[in-house]
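Q: Pasting the sequence and the predicted model now:
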Amino acid sequence: MRERRYEMPVDLAALLGPHQHGGYDPTWRRTGDGAFWMTKRTPDGPGTLRLTRHGGQAWGAGASWLLDSLPGLVGADDDLSGFTVHHEVLKGLAVPRIGRSGLVFEALVPAVLEQKVVGREAWRAWRYLLRKYGTQPLAPHPRA
């Protein structure tokens, strides 16, 4: 296991929500302690990532890659110097962050599915593809 911390507090639910594809996405879990668990196929191999508000731990062949890309995933690499809020409703809110996984295939396939068929059917197809062609998550990925 490797670990990495980041300085800025992060609203993980808002930031990571777009990376989940349906309530039963097998690559994504939120546990009772507020942690988010994700399994990903990185350029270095599969890995499991556990994120909390202030850092993350990773396991597997892709652990180093996952932790090296962690600032991008939590929006810490965002350049906010040219960002100005113009709408009154948004002015009192925290500066939005947009996380990026750096993994094109895992973003592209669900996006195509979600554009071609109704949401629940797209999510079902995503689960089917992962279960048929994916690899098992690396321990200690939680079951629920």
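A: Great, that's in hand.
Q: When you work out contacts or count neighbours from here on, use the C-alpha atoms and nothing else.
A: Fine.
Q: can you list the residues that contact stretch 101-117?
A: His19, His21, Thr42, Ser69, Gly72, Leu73, Ala122, Trp123, Ala125, Trp126 (CA atoms under 8 Å, 6 or more residues apart in numbering).
Q: Report the buried residues of stretch 124-143.
A: Residues Arg124, Ala125, Trp126, Arg127, Pro137, Leu138, His141 are the ones in stretch 124-143 that count as buried (16 or more other CA atoms under 10 Å).
Q: also this one, for the comparison:
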Amino acid sequence: MSRRLTLPERYAFGPSLASLQAPNGDPCVRVSAGDLWMAARTPAGPGTLHLALSGGEIEATAYGPGEAWLTERADAIAGLRDDVTGFPALAKAHPLVHRLARTFAGLRMPATGLVFHRVLRAILEQKVTGVEAFRAYRKICRKFGEPAPGPVDLLLPPDPAAIAASPYWVFHPLGVEQRRTQSLLRAAREAGRIERCAGPAEATRRLTALPGIGPWTAAEVVRVAYGDPDAVSVGDYHVPNTVAWALAGEARGTDERMLELLEPFRGHRGRVCDLLAHGGIGAPRFGPRMPIRSFAGY
């Protein structure tokens, strides 16, 4: 199945969809400057979505039992349901945000409608370096994934039922310690209820009710699964410092200070954090970096 999508002016395909792909070789998603291939476990069954940029349009083509669901949702996945109408006025509250909003006016936030795949990534990214998290993600996808429908070599994201049925020791050689594994197993057991949430508020409530999932993990999930532009990753290692440095010239910031500085942008606070990241804004670094470990060797 396929459909053509008309694009807003200055739409930035690759940067808008980059968050859908885990760095360093995602087995389930591939994003380039003009193409997205994404394997998914949809409510209608497994499927693969291809978005191809062509002039001022995107051609969306889907494969497999989930093709109708993916085709219907293709505009949301591309970020074309992202409503930025009121943001330019809010951005004027700070000169840097105003400049970044104009520079990256083509950015849109995707909304996949697929929750558990993002929960998997977010839990694996808890309290570890990106290198550790993405390495474990690739190993889990390769162990639990299945070939996706369509003409490209992708794996379907792990079936939450297969995750839930696995004992802890299966994940240790994949680089995930007991704490994160237990959080992942709990989320997998509740995946059906989580996937049926009507919006980001309900999803946040259900997710944070699970032991081992806090505001940071929930925000990382709803920002992509629902395209929530206000989701702020409270508890992040870097973001409070980045926001404090960018908006107030303070080298270090707490979660409370971050939220205070972002308050003028309420409704788009997560979007402001994304703009700072796209703009390469970062606070000065002091002290050693977090070490890269391998739990599989413990």
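A: Received it, and whenever you're ready, just let me know what you need. Computed from a prediction, not measured in an experiment: that's the story for all the values here.
Q: Any chance you could compute the TM-score here?
A: The TM-score (TM-score structural alignment, normalised by the length of the first structure) is 0.86; 141 aligned residues with a CA RMSD of 2.0 Å.
Q: one step back: would you convert the buried residues of stretch 124-143 of the first structure into CSV that also reports secondary structure and distance to Thr27 of the first structure?
A: Compiled in CSV, those are given as follows (DSSP: H, G, I helix; E, B strand; the rest coil; distance: CA to CA, whole Å):
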residue, secondary structure, distance to Thr27 of the first structure
Arg124, helix, 13
Ala125, helix, 14
Trp126, helix, 10
Arg127, helix, 9
Pro137, coil, 8
Leu138, coil, 11
His141, coil, 9
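Q: re the thing from before, now the contacts of stretch 101-117 of the first structure: which count as buried?
A: His19, His21, Thr42, Gly72, Leu73, Ala122, Trp123, Ala125, Trp126.
Q: Can you tell me which of those residues end up in strands?
A: Under the assignment DSSP state E, these contribute Thr42 to strands.
Q: Next one: the residue most central in space within the second structure from Ala76 of the second structure, what distance?
A: Among the residues of the second structure, the one closest to the centroid is Val224, at 4.3 Å (CA atoms, centre = their mean). Using CA to CA, to the nearest Å, Val224 of the second structure is found at 10 Å from Ala76 of the second structure.
Q: same check, this time on Arg271 of the second structure
A: 16 Å.
Q: Give me the contact list for stretch 17-32 of the first structure.
A: 36-40, 107, 110, 120, 123, 126-127, 130, 142-144.
Q: Show only the entries of these found in helices.
A: Among the contacts of stretch 17-32 of the first structure, the members falling in helices are Ala107, Pro110, Arg120, Trp123, Trp126, Arg127, Leu130 (criterion: DSSP state H).
Q: which one in the second structure is aligned with the fourth one?
A: When the two structures are superposed using TM-score structural alignment, Trp123 of the first structure falls opposite Phe134 in the second structure.
Q: Kindly provide the distance from that match to Arg180 of the second structure.
A: 14 Å.
Q: just the helices in the stretch 51-200 of the second structure please.
A: 67-77, 87-91, 95-103, 116-124, 130-144, 160-164, 178-189, 191-195, 200-208 (DSSP state H, counting those that start in this stretch).
Q: which residues in the first structure does the last one align to?
A: Right, helix 200-208 of the second structure. So helix 200-208 of the second structure sits over no part of the first structure, by TM-score structural alignment.
Q: May I see the buried residues of that helix?
A: Pro200, Ala203, Thr204, Arg206, Leu207.
Q: Remind me what it packs against, helices and strands.
A: helix 191-195, helix 215-225 (3 or more CA pairs under 8 Å, 6 or more residues apart in numbering; DSSP states H and E).
Q: Spell out which residues sit in contact with Leu49 of the first structure, please.
A: Here Leu49 of the first structure is in contact with Trp37, Met38, Thr39, Lys40, Gly56, Gln57, Ala58, Trp59, Ala63, Leu66 (CA under 8 Å, 6+ apart).
Q: Quick one: map the last one onto the second structure.
A: Applying TM-score structural alignment, one finds that Leu66 of the first structure aligns to Leu70 in the second structure.
Q: Distance check, that match against Leu5 of the second structure.
A: 13 Å.
Q: In terms of neighbours, single out the busier of these two.
A: The neighbour comparison of Leu70 of the second structure against Leu5 (other CA atoms under 10 Å) goes to Leu70, with 33 against 18.
Q: was I right about that one contacting His50?
A: No. Using CA atoms under 8 Å, Leu70 of the second structure is not in contact with His50, being 9.4 Å away.
Q: Between these two, which contacts overlap?
A: Going by CA under 8 Å, 6+ apart, residues that sit against Leu70 of the second structure and also against His50 are Ala62.
Q: Give the intersection of the neighbour lists for Val224 and Ala76 of the second structure.
A: Pro110, Ala111, Thr112.
Q: And these, which is closest to Gly86 of the second structure?
A: Pro110 (17.7 Å; CA to CA).
Q: follow-up on the earlier one: could I get the buried residues of helix 200-208 of the second structure as TSV with distance to Arg102 of the second structure?
A: Shown next, in TSV, are these (distance: CA to CA, whole Å):
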residue	distance to Arg102 of the second structure
Pro200	27
Ala203	31
Thr204	31
Arg206	36
Leu207	34
